[in-house]
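# Here's my sequence, what's the structure:
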Amino acid sequence: MWLLVPVLVCLGLVANGIRLRGRLRRLDTVVASGRPVDPAHLFLVAEGVRLPEAARRAASNHARRERLLVLDLVPADLTVERALDVARMVDTRTYRADRSAPGRGAFQAILVHRDLLERAGITHLDGFSPVELVDIATQLKRYAPTATDLAVVPGLRAARDDAAMRVRVQQRAYACTPASLYMPFTPHIATAIGSQVSQQLAYVATALFWFQPFFVCAGRVPLAPRDLIRSPIVRILGIFLLVVHSVRAGREARAAGIPADPHKAARRQRRDETAAWYRARARHVGRLREVTSSECPWCGSRELRSRLRSPDLAMGKPGSFQLDTCGRCGHTFLNPAITPDGQDYYERDWRDGFAAEAAEHARAREAAADRARAELLRPYATPRAWLDVGTGFGHFCNVARHHWPATAFGGLDITDSVDEARARGWVDAAYQGELVQVADRLAGRYDVISMFGYLERARYPSEELDGAVKALAPGGHLLIELPNPSCPAARRLGRYWPGWDVPRRLHFIPVDNLLAALEDRGLRPIVVELGAAQRPGDLTGALGLLIQQLAPKSEPWLDTHRAGPGRRLLRVPLLLASIAPLVLAAVVDSLSRAWLARGSRSNTYRVLARKEG
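As a prediction, the model looks like this:
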């Protein structure tokens, strides 16, 4: 069986080489143009990059012809490893059309339309580092999700490259997926293991790795890496070059009186400011809860029983919380509930603030679920105006625009993230607050209202349903998605079921309760979707929460009782030991999805209801 390891490494290197070569071959190459640069086209250029006038004209003509607002300019003379990074980061088949894809490219120079640049708030045009262009490319793709692309520009000359800068670019680009940083080391580790079984196959795998750049970049590929001939030597000396270049970069930074990595320095400062905010409120955490209720907030029954107790497993903020279930109607709720200040405390840095980047990345990965949500309406109505309640940065509206291009989308959220959604153009109208607060003002304006991840976090879900009825036009549709507290995963995984998300989720409404509440308000349910609404990864998520509880990631808001040095030391060996269980959990999650999608076993359900009248 161990003989399979070096065989799989060889096959993996060949398959990956074919994948990367295909991506590079699909890169467009701009053609020379005598037309002057469009006055609306501006160029953001990294330090050390040479962008002659002829290359600017060609890029501008290409952007004008392809109707692009953003064009990442790829130098043909990138180093081999930078060229491979472009292929790894960008699926050139789907990049432009994929509204949720992160902005990526060569990070050397970017053409941007003037209006978009002003909307994004970018004021200067040159002197950028490649690391800064990572953030800019990410932002610009969000502001022009279907008008962003990349192309090879003849005549464009890349900046001098070194291993240290390349690692910093990778760290920034993969900040939300750190495992991607270590994937290139997988063949080395597997080859070392396989060499104990077959040295001949290990030699073949090593040679394939060293000479992979020739297969990927040579021949009919629009790039001509300047170090292709010596790429095997560069790969052999990779670690040594990284150390040398890092030391040199550190010396140059100290001589100039600036941080060696400005991004890390800025993040460290934000981290310190965030930690100071939490320390100032550490003594008052106990005041963030209301009095324990003896009645069910849904039906008023006093037949309550404790379902589970749990700390804040996901974020690690202080406190222990209890979920009670009503014996009459089955409604599960946080008891005692947290106060409005408590909601602000426990939701702070969850979707915004220090964790905004990670939260946006996680939300963008729900694009498949967003597509299913948008398509659920198709057999029943063509929306004229759609209000997404609890929209955050507007990710659902961004995806739904592909399915409903003629629909006007509005976004409502209690945070100011909805203003950013409006600036990006993901929503056409932005409202801040709770639905019940703006329902009268929006009455009859929207013929579709959606609530994804909203009703379970509302303090008074019944009032929010009343607000939806007021805001919805006659004959309009209300689409709601909620976690299913009756699913097998919720029962078997206990407090480690990711769907609980204590204490940010306050109410867990059984599907029958929601249907009855909608009918009482004159809304006729026309679709109840369980199986298709299943969210993947319950077992994998539960294992992740267990790891987070035993050895939490160091965060500025972490409960001091869970932030000891022992747990910090335990985290790395625990993560290494959990690789095999996590892989096994992912396999089980994948194999069990078909079973969970049958009947009422899914961890999530959706209801589409029509307002009569």
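# Please make it C-alpha for all contacts and neighbour counts, starting now.
Will do.
# Could you pull up the contacting residues of the nearest residue to residue 341 once chain neighbours are set aside?
In this structure, residue 341 finds its nearest non-sequential neighbour in residue 288, 6.3 Å apart by CA to CA, 6 or more residues apart in numbering. If a contact means CA atoms under 8 Å, 6 or more residues apart in numbering, then residue 288 has 338, 339, 340, 341, 342 as its contacts.
# go again using 7 Å as the cut-off
Residues counted as contacts of residue 288 (CA atoms under 7 Å, 6 or more residues apart in numbering) are 338, 339, 341, 342.
# now swap in residue 170 and tell me
residue 181.
# host element of residue 241?
Secondary structure here is read from DSSP states H and E; on that basis residue 241 sits in helix 238-256.
# Sort out which residues of that helix are buried, please.
241, 242, 245, 246, 249, 250 (16 or more other CA atoms under 10 Å).
# if we can go back for a sec, and the contacts of residue 288, which of them are buried?
Among the contacts of residue 288, those classed as buried by neighbour count (16+ other CA under 10 Å) are 338, 342.
# Including distance to residue 28 and secondary structure, could the contacts of residue 288 go into CSV?
As requested, the contacts of residue 288 are exported to CSV (distance: CA to CA, whole Å; DSSP: H, G, I helix; E, B strand; the rest coil):
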residue, distance to residue 28, secondary structure
338, 54, strand
339, 55, coil
341, 52, helix
342, 52, helix
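# quick one: the spatially most central residue of the chain from residue 168, how far?
The structure's the chain has its C-alpha centroid closest to residue 361; by CA atoms, centre = their mean the separation is 1.4 Å. According to CA to CA, to the nearest Å, residue 361 stands 19 Å off from residue 168.
# Regarding this protein, what is its longest helix?
Across the chain, the longest stretch assigned as helix under DSSP state H is helix 4-25.
# In terms of secondary structure, what does that one contact?
Helices and strands in packing contact with helix 4-25 are listed as helix 80-89, helix 186-194, helix 199-217; criterion 3 or more CA pairs under 7 Å, 6 or more residues apart in numbering; DSSP states H and E.
# right, so of those, which gets closest to residue 589?
Proximity to residue 589, assessed across the helices and strands packed on helix 4-25 by CA to CA, is greatest for helix 186-194 (23.8 Å).
# Name the residues of that closest one that are buried.
Residues 187, 188, 190, 191, 192, 193, 194 are the ones in helix 186-194 that count as buried (16+ other CA under 10 Å).
# I'd like the structure of this one too, to check against the first:
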Amino acid sequence: MTSTAENSVDDRAWYAAQLAGGTARFFGPRRHDCPWCGSTRLTVEVRSKELYQRKPGRFTLEKCKTCNFVFQNPRLTGEGLNFYYRDFYDGRGAAQADEMSSYGAPANHARAQLVQRHAGPDGPRSWLDVGTGWGYFAKHAAEILPHTVFDGLDQGSGVDRALERGWLAHAYRENAFPELADELRGRYDVISMHHYLEHTLDPRAELAAAARALEPGGLLEIEMPDAECVLRHVFRSWWVPYFQPQHLNFPPVGNLLQALVEHGFRPLEVQQAEAHQPVEVLMALVFAMTKIGPDPDHPWRATEASDLQRKVNQVAWTKVFPKLINPALKVDILVNKALISRLSHGNAYRIVAVREGGK
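Alright, predicted model coming up:
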């Protein structure tokens, strides 16, 4: 068995080799046109660092002035995505990702209830959650829909853990969703994509795959960040829905509704302010802590952490952060009550659509 120390040495050597030539090689060429509508009227929306794990790199989101689509430009290549995803949901970051996913019960209940309104009181027979992560959606949704069988698809190890925990009846891990769509045809009454499309290279290809997998009458539920939310102006690069570099695409709700129609879906209900999740202040606090007290054992650090840096990390996360969590949550709730509930846009939108007849 390889020891933890040996793993640490191996990880540090891997990251050092990856970063030896800098991060520029992780990006493709910058686009001069909008990948959604083809317009060349682009403007910089925000520039950001990786704020959670503090891996090196700088990222730019640009906005199309014609259709308001926001996208990462230049975009990470497959190699770049592998670098930044490594040790985030798996490996070193697995336990933390699992814990953070466990806090999503209120949003997961709301997602299940939205579909229930359109599928009937007993809910659908079968549901595939694409991008299921650690499977907490299935766990929480089963509390609303006890007669529904949930399956999950994801490329991380969390989907296997959800299967072991009994939250999923079946787990798909080896293939991307578009590769499986034809094989899945007619197997599910509902397919969901909760905070999944913004991670994908081609959102339209994912919608086309959903259209192939669902029979007419099947339901598709989508939830993703709403880059028209006013709070983006307040938090800028620290606005958590931007979450660079993992979030690649931010189609406005109107763009996505049009794309759904083009792919054979009829939207049934749209939630905007109702889909808001009050986390901006809390996550800004987390980002501040990762800056003040970054993990001294992260293997992508350029140098070994000093004793002082280790002490600062310990104090920041064990003494300071716990005292600030509740005040941050209270401010988030106040902002939600005072602002978001009175506006049309929250930090996310949620759509349920039905697959219409045809091919």
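# just to revisit the earlier point, identify the residue of structure 2 aligned to the residue nearest to the centre of structure 1.
Residue 361 of structure 1 is assigned residue 99 in structure 2 as its aligned equivalent, the criterion being TM-score structural alignment.
# Where does that match sit, in terms of helix or strand?
Using DSSP H and E, the element containing residue 99 of structure 2 is helix 94-101.
# mean deviation of that helix from structure 1?
With the two structures superposed, helix 94-101 of structure 2 lies on average 0.7 Å from its match in structure 1, counting by mean CA distance after the TM-score superposition for structure 1.
# Check which residues of that helix are buried.
Within helix 94-101 of structure 2, the residues that qualify as buried are 94, 97, 98, counting by 16+ other CA under 10 Å.
# just stretch 484-500 of structure 1 next, same as before
Of the residues in stretch 484-500 of structure 1, 484-486, 488-490, 494-500 count as buried by neighbour count, 16+ other CA under 10 Å.
# follow-up on the earlier one: after the helix holding residue 99 of structure 2, which helix or strand is next? Please name it.
On the C-terminal side of helix 94-101 of structure 2, the nearest following helix or strand under DSSP H and E is helix 105-119.
# And the contacts of that following helix?
Residues lying outside helix 105-119 of structure 2 but in contact with it, judged by CA under 7 Å, 6+ apart, are 123, 137, 140, 141, 144, 352.
# Report the distance from the next helix or strand after it to the chain centre.
Scanning the chain past helix 105-119 of structure 2 towards its C-terminal end, the next helix or strand to appear is strand 126-130 (assignment: DSSP H and E). On the basis of CA atoms, centre = their mean, to the nearest Å, the separation between the geometric centre of strand 126-130 of structure 2 and that of its chain is 17 Å.
# equivalent range in structure 1 for strand 126-130 of structure 2?
Counting by TM-score structural alignment, strand 126-130 of structure 2 pairs with residues 385-389 of structure 1.
# mean shift of that stretch relative to structure 2?
On the superposed models, the aligned residues of structure 2 are on average 0.7 Å from stretch 385-389 of structure 1, with distances taken as mean CA distance after the TM-score superposition for structure 1.
# Name the residues of that stretch that come out as buried.
Counting neighbours by 16+ other CA under 10 Å, stretch 385-389 of structure 1 gives 385, 386, 387, 388, 389 as buried.
# Show me which pair in those residues is furthest apart.
Largest separation among these by CA to CA: 385 and 389, giving 13.0 Å.
# ok, now which ones touch the alignment partner in structure 1 of residue 163 of structure 2?
Matched by TM-score structural alignment, residue 163 of structure 2 corresponds to residue 422 in structure 1. If you count contacts by CA under 7 Å, 6+ apart, residue 422 of structure 1 has them with 428, 429, 430.
# Let me see the contact set for the second one.
I take that to be residue 429 of structure 1. With contacts defined as CA under 7 Å, 6+ apart, the neighbours of residue 429 of structure 1 are 409, 410, 411, 422.
# run the last query once more with 10 Å
For residue 429 of structure 1, the contacting residues are 387, 408, 409, 410, 411, 412, 418, 419, 421, 422, 423, by CA atoms under 10 Å, 6 or more residues apart in numbering.
# Any quick PyMOL command for the buried ones out of those residues?
Here the buried members of the contacts of residue 429 of structure 1 are turned into a PyMOL selection, burial being counted by 16+ other CA under 10 Å:
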select buried, resi 387+408+409+410+411+412+418+419+421+422+423
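# returning to what we had before: tabulate the contacts of residue 422 of structure 1 in CSV, adding columns for secondary structure.
Listed next are the contacts of residue 422 of structure 1 as CSV, based on DSSP: H, G, I helix; E, B strand; the rest coil:
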residue, secondary structure
428, coil
429, strand
430, strand
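# And those, which is closest to residue 555 of structure 1?
If you rank the contacts of residue 422 of structure 1 by distance to residue 555 of structure 1 using CA to CA, residue 430 comes first, at 31.4 Å.
# For the contacts of helix 105-119 of structure 2, which entry has the maximal number of neighbours?
Neighbour counts for those (other CA atoms under 10 Å) peak at residue 137, which has 26 neighbours.
# ok, for it, nearest residue in space, not its chain neighbours?
In space, residue 137 of structure 2 comes closest to residue 108 once its chain neighbours are excluded; the distance is 5.5 Å by CA to CA, 6+ apart.
# what's around that neighbour, how many residues?
Using other CA under 10 Å, residue 108 of structure 2 has 21 other residues around it.
# Now do the same for residue 254 of structure 2: its match in structure 1.
Counting by TM-score structural alignment, residue 254 of structure 2 lines up with residue 512 in structure 1.
# wait, isn't its match in contact with residue 486?
No - the pair residue 512 of structure 1 and residue 486 fails to qualify as a contact (CA atoms under 10 Å) at a distance of 11.2 Å.
# Find residues that contact each of the two.
A shared contact of residue 512 of structure 1 and residue 486, defined by CA under 10 Å, 6+ apart, is any residue touching both; here these are residue 330.
# follow-up on the earlier one: helices - which of the contacts of residue 429 of structure 1 land there?
Secondary-structure check on these using DSSP H: residues within helices are 418, 419, 421, 422, 423.
# Let's have those in TSV, adding distance to residue 459 of structure 1.
What follows is those, written out as TSV (distance: CA to CA, whole Å):
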residue	distance to residue 459 of structure 1
418	20
419	23
421	24
422	26
423	29
